[in-house]
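1. Can you look at this prediction? I've put the sequence above it.
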Amino acid sequence: MVSRVIPVDPFDLVIFGGTGDLARRKILPGLFRRFRAGQMDAESRVIGAARSDLDVDGYRAMVREAIAEFDPASARDSEALEAFLGRLGYVVVDAMGETGWDDLEREVNSDRIRAFYFSVGPRLFGELAERLHKHGMADHDSRIVVEKPFGRDLESAKALNATLAQHFHEHQIYRIDHYLGKETVQNLMAVRFGNTLFEPLWNSQYVDHIQITVAESVGVGGRGEYYDRAGAVRDMMQNHLMQLLCLIAMEPPAKFEPDPVRDEKLKVIRALDPVEPGDVVRGQYEASSDAPGYNEQVENQGSTTESFVALKAHVSNWRWAGTPFYLRTGKRLKARASEIAVVFKDAPHSIFGAEAGRHANILTIRLQPNEGIELGVTIKEPGPGGMRLIDVPLDMTFAEALGPDDADFPDAYERLIMDVIRGNQTLFMRDDEVEEAWAWTDPMIAEWEARGEPPLPYASGSSGPDEALALIHRDGRHWREIKP
């Protein structure tokens, strides 16, 4: 089976922060892979814009090195790489001043799609939007891509949305969350709404609870300055995990189109109950024999910023009343793993007796690594000796199920950038989604800041604080093991 590649119309993509870490690691290698796949029209161009004093040849050399470092397999296609580098331009631009803006205006083509990727800190979003407008590049066909964080609370999110709205309409603003570009996240919607098998069971009558885990094995590393201002709730819970919860809990949209999908996600956020103080556990990793602790990686010694959070949430609507959602995310945990587990209720009556044990069907959506979907079912253990029951997985690891031709799926950034060019906002957050997510998150943060309690310590390489285990154990349930 070979994936279909749908070309996009000619475009100019300007990457503000085009020499930065995100551009080097994700955006530019991703665009090169889309180029190799045949999705970039012959007239399309990518223009880096940054303060770095480079000429076009210097920028192309930098991009060549970045692709060789972060996607060495693709970089071996030297002919394609040289052709891609020939599509690159570069302009020295000062986001806070006037330097380079006239040059950029001359560089971009007004007769094609123009997209501007704000791969910079959020404090520059308003400045960039204003200058694009001032120099005539914010016309009705232009699009801007905005990286998180979308504010740090409700007030700042509203201010940011208002600033962008002064120069761009909502249909031109693409708030990117790379988790929504993952193959498995989109497949979740296909599994739910494309099969009659699951949707009739997708409610509190049949689902016992749902777990969403995003675990990282690394610490804050070089992001210490940013992370210590944000913490796990602002960095991960308010956006990534919130979006996953919405896709799991949402009602079927009328159509798979931007506003119908986002309308249903918004309803989920508005149906979330406030989180009770006793239903949140915050943690901070300690040093281990081979790795520094959190406070050794940030400037603010004695920081009370959390690197781990677990909570229990409730969606108060007819579909999910009484079904808890357990969410957790953290750094320096035992493995890098992201998954959604839909745990179905036990059969109402076991005909096999107590000795058969308890067996639950679990639908697991693996986001990383080894993207795939697995359904646990109960069968008889082979062999003589009576009716012994065991659980076995029906596994659809994409790379195995679809074959080698389809194993190299587009990276999330690749897919989302192509959606920007197509003008498809389905997988991007709308302004009201962002604000409602902060409206739910802010009281939780304010409550623990008012208490002044520090986060609980946990060992590096563990599953988080013991209290996080108790959060779910007290309900007679248990967290799924974090494993790669």
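-> All right, it came through fine. Residues are numbered from 1 along each chain as shown.
2. make it CA atoms for all contacts and neighbour counts henceforth
-> Fine.
3. chain center to the lengthiest helix in the chain: distance?
-> In the chain, assigned by DSSP state H, the helix with the most residues is helix 431-451. In terms of CA atoms, centre = their mean, to the nearest Å, the centre of helix 431-451 is found 19 Å from the chain centre.
4. which helices and strands sit right next to whichever helix or strand comes after it?
-> As assigned by DSSP states H and E, the chain's next helix or strand after helix 431-451 is strand 456-458. Applying 3 or more CA pairs under 8 Å, 6 or more residues apart in numbering; DSSP states H and E, we find strand 456-458 packed against strand 280-285.
5. same for the strand it packs on, what does it pack against?
-> Packing partners of strand 280-285 (3+ CA pairs under 8 Å, 6+ apart): strand 308-314, strand 456-458, helix 466-473.
6. got TSV for the ones you listed, with mean neighbour count and distance to Pro274 too?
-> Output for the helices and strands packed on strand 280-285, formatted as TSV (neighbours: other CA atoms under 10 Å; distance: least, CA to CA, whole Å):
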stretch	mean neighbour count	distance to Pro274
strand 308-314	23	8
strand 456-458	21	22
helix 466-473	17	16
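7. The longest helix of the chain - contacts with which helices or strands?
-> helix 154-165, helix 258-271.
8. Share the number of residues neighbouring the residue lying closest to Met242 once chain neighbours are set aside, please.
-> Excluding the flanking residues, the one nearest Met242 by CA to CA, 6 or more residues apart in numbering is Ala437, at 7.4 Å. Neighbourhood size, Ala437 [other CA atoms under 10 Å]: 21.
9. ok, structure two:
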Amino acid sequence: MRKPQNHILVIFGASGDLTKRKLIPALADLYHQELLPENFAVLGLGRTELSDEQFRDKMSDGVKEFASKKEREHNDFLDQLYYYSFNTKEGSEYEGFRNRLEELDKEVGSEGNFIFYLATPPSMYPLVPKFLAEQGLNKSDSGFRRLIVEKPFGYDLESAQQLNCDLLKYFHEEQIYRIDHYLGKETVQNLLVTRFSNGIFEPLWNRNFIHHVEVTSSEDIGVGGRGGYYDDSGAMRDMVQNHLLLLTSLVAMEPPTLVNAESIRNEIVKVLQSLRPIPKDKVEDFVIRGQYTESKVRGEDVKGYRQEEGVDPKSRTETFVAMKFFIDNWRWAGVPFYIRTGKMLPTRVTEIVIHFQPTPHHLFSEDKEILRQQNQMVIRIQPDEGLLMKFGMKVPGAGFRVQDVNMDFHYSELGDTYLPSAYERLLLDCMLGDPTLYSRGDAVEAAWKFIDPILKAWKENPCIKVHGYPGGTWGPDVSDDLIEGNMTWRYPCKNLSDGLYCEL
């Protein structure tokens, strides 16, 4: 793999948790794979007063705990970390920062190439680009300048449009990298390869052969210490608007003309723009929201959401969302898509399930009134990453009794193959100038355009129920009513090929 050009990675909010737990460990892993440039440095920024050595000591703890390549010595890598303290909210203080950056650029030999990473609260997203532009640090005349923005990209459609407008005042779209760590997962990227490199799947990937699609992303923990943040956000904003609609787009997109950023991102946008709007007065028919209540999980008492620290005791914030929707285009017309996410569910899992059409006859069904389970293809994103096919086989003995069996592939079977972390992959892509796995501004706005009427309906109509569900269950029972007929959601285990018994 080619190495990136020499550059400095500047991290705003470097004294925070994201830098210690994710960014610096990912960079350490890239360093030990010899994927960082020859002349490279990290300049951490924050209001906390730290010397270079204090910053390195703090990041050393993060590397030891969270880096994948734990057996390596990290001293050489840590020597490339620097820190500068100033008030990032004050435009007048950016001249001192620019001087320190230019001084470090000469010292390191990074040729005027800078990546700015906003690991800050969203309120800083419009401010930092403005202050960088005032110092001329947005111009790519003497080297590349790139801006990485963490989610959330807005709070609703209006704020997302305003944020895009603010960013584009100072940086060009091709300089802006909106990071969604779900796209950095190897199994998410493998979805494109599974679809488009195998002649046995793509001919079936349409309304003629697929009955419905479901996407699940569940967590087995509550909000913990994030109650204050989460109560202002909720599952719809935290998971559905970005991660789950993005996964849906990769399932539903048309084959890109070329394997490059523009072609792939164009197809993702087309899917998001084809989502059939859910009218405000129909929201309750298509969207179920829930909130976990106190219960016992594995013999332990767990709090209800409203008992969590920082949460309003009368909160109506959803910790669970299940939704049915349609994609109005030639390939998917009439095929329902179901997405589900929640906190305090039985297990942590993210997967996509393709349910194929049942056979048009009941030849091998003992009960003519009940259809045998359709063929399924399960694409497991996490954990136990892999692919599972379910199909019918004859049970040995007299007669033609049919039983569903599994054919599976697990990434762990690749032996010594190293799976990079999401941030590792995404940071390297930005360094290489490849935005394929980053969200584009029009995709963000298209997703919000679909979600916004649902959020407004919840806000304007207090009669729309927030269903309680005991912690450790699969959410409100009424979510099963979204799926037509006698079918329900797939209830996955932490292990992909669950067999007869499921160890949660």
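-> Here it is on my side, so go on. Note that the structure is a prediction, hence the values are computed from the model and not measured.
10. Please state their TM-score.
-> Overlay of the two chains. TM-score (TM-score structural alignment, normalised by the length of structure 1): 0.94; 472 aligned residues with a CA RMSD of 1.7 Å.
11. Need the counterpart of Asp346 of structure 1 in structure 2.
-> For Asp346 of structure 1, the aligned residue in structure 2 is Pro358 (criterion: TM-score structural alignment).
12. how much space between its match and Gln373 of structure 2?
-> Using CA to CA, to the nearest Å, Pro358 of structure 2 is found at 8 Å from Gln373 of structure 2.
13. circling back to that earlier point, show the contacting residues for the residue nearest to Met242 of structure 1.
-> For Ala437 of structure 1, the contacting residues are Gln238, Asn239, Met242, Ile269, by CA atoms under 8 Å, 6 or more residues apart in numbering.
14. Chain neighbours aside, what residue packs nearest to the spatially most central residue of structure 2?
-> Centroid-nearest residue in structure 2: Tyr182, 2.9 Å away (criterion: CA atoms, centre = their mean). In space, and not counting its chain neighbours, Tyr182 of structure 2 is closest to His243: 6.3 Å by CA to CA, 6+ apart.
15. who's in contact with Glu251 of structure 1?
-> Listed by CA under 8 Å, 6+ apart, the contact partners of Glu251 of structure 1 are Glu264.
16. Leaving out sequence neighbours, find the closest residue to Gly136 of structure 1.
-> Once flanking residues are discounted, Gly136 of structure 1 sits nearest to Glu105: 7.7 Å by CA to CA, 6+ apart.
17. That neighbour: what's it in contact with?
-> If you count contacts by CA under 8 Å, 6+ apart, Glu105 of structure 1 has them with His135, Gly136, Met137.
18. The first one -> structure 2?
-> Alignment note (TM-score structural alignment): His135 of structure 1 maps to Gln135 of structure 2.
19. May I have the residues that are in contact with that match?
-> Shown in contact with Gln135 of structure 2 (CA under 8 Å, 6+ apart): Tyr94, Glu95, Arg98.
20. what does Arg175 of structure 1 give?
-> Contact analysis of Arg175 of structure 1 by CA under 8 Å, 6+ apart lists Val145, Val146, Glu147, Lys148, Phe150, Phe428, Met429, Arg430.
21. and the gap between it and Ala157 of structure 1?
-> Where Ala157 of structure 1 is concerned, Arg175 of structure 1 sits at a distance of 12 Å (CA to CA).
22. and what of Ala75 of structure 1?
-> Counting by CA to CA, the gap from Ala75 of structure 1 to Ala157 of structure 1 is 39 Å.
23. now do Leu88 of structure 1
-> Distance of Leu88 of structure 1 to Ala157 of structure 1, computed by CA to CA: 33 Å.
24. And Leu28 of structure 1, by the same measure?
-> As defined by CA to CA, Leu28 of structure 1 lies at a distance of 28 Å from Ala157 of structure 1.
25. who has more neighbours, those two?
-> Leu28 (24 against 21).
26. To which secondary structure element type does the more buried one belong?
-> Put simply, Leu28 of structure 1 is helix when judged by DSSP: H, G, I helix; E, B strand; the rest coil.
27. That one pairs with which position in structure 2?
-> So Leu28 of structure 1 corresponds to Ile24, using TM-score structural alignment.
28. Gly62 is in contact with its match, correct?
-> Yes: here Ile24 of structure 2 lies in contact with Gly62, judged by CA atoms under 8 Å, at a distance of 7.4 Å.
29. hang on, the earlier thing: distance from the longest helix of structure 1 to structure 2 after superposition?
-> Superposing on structure 2 places helix 431-451 of structure 1 at an average distance of 1.0 Å from its equivalents, by mean CA distance after the TM-score superposition for structure 1.
30. What span of structure 2 is that helix aligned with?
-> Going by TM-score structural alignment: helix 431-451 of structure 1 matches residues 441-461.
31. Can you point out the buried residues in the matching stretch?
-> Across stretch 441-461 of structure 2, burial judged by 16 or more other CA atoms under 10 Å covers 441-455, 457-458.
32. Equivalent analysis for stretch 363-380 of structure 2, please.
-> Within stretch 363-380 of structure 2, the residues scored as buried using 16+ other CA under 10 Å are Leu371, Arg372, Gln373, Gln374, Asn375, Gln376, Met377, Val378, Ile379, Arg380.
33. Check the gap between the third one and Leu363 of structure 2 for me.
-> What that stands for is Gln373 of structure 2. In this view, Gln373 of structure 2 and Leu363 of structure 2 are 14 Å apart by CA to CA.
34. Please apply the same query to the second one.
-> When distance is defined by CA to CA, Arg372 of structure 2 is 10 Å away from Leu363 of structure 2.
35. How about the fifth one?
-> Summarising the geometry, the distance separating Asn375 of structure 2 from Leu363 of structure 2, computed by CA to CA, is 16 Å.
36. Which position in structure 2 pairs with Lys267 of structure 1?
-> By TM-score structural alignment, Lys267 of structure 1 lines up with Lys270 in structure 2.
37. give the contact list for Asp156 of structure 2.
-> With CA under 8 Å, 6+ apart, Asp156 of structure 2 has these contacts: Trp448, Asp452.
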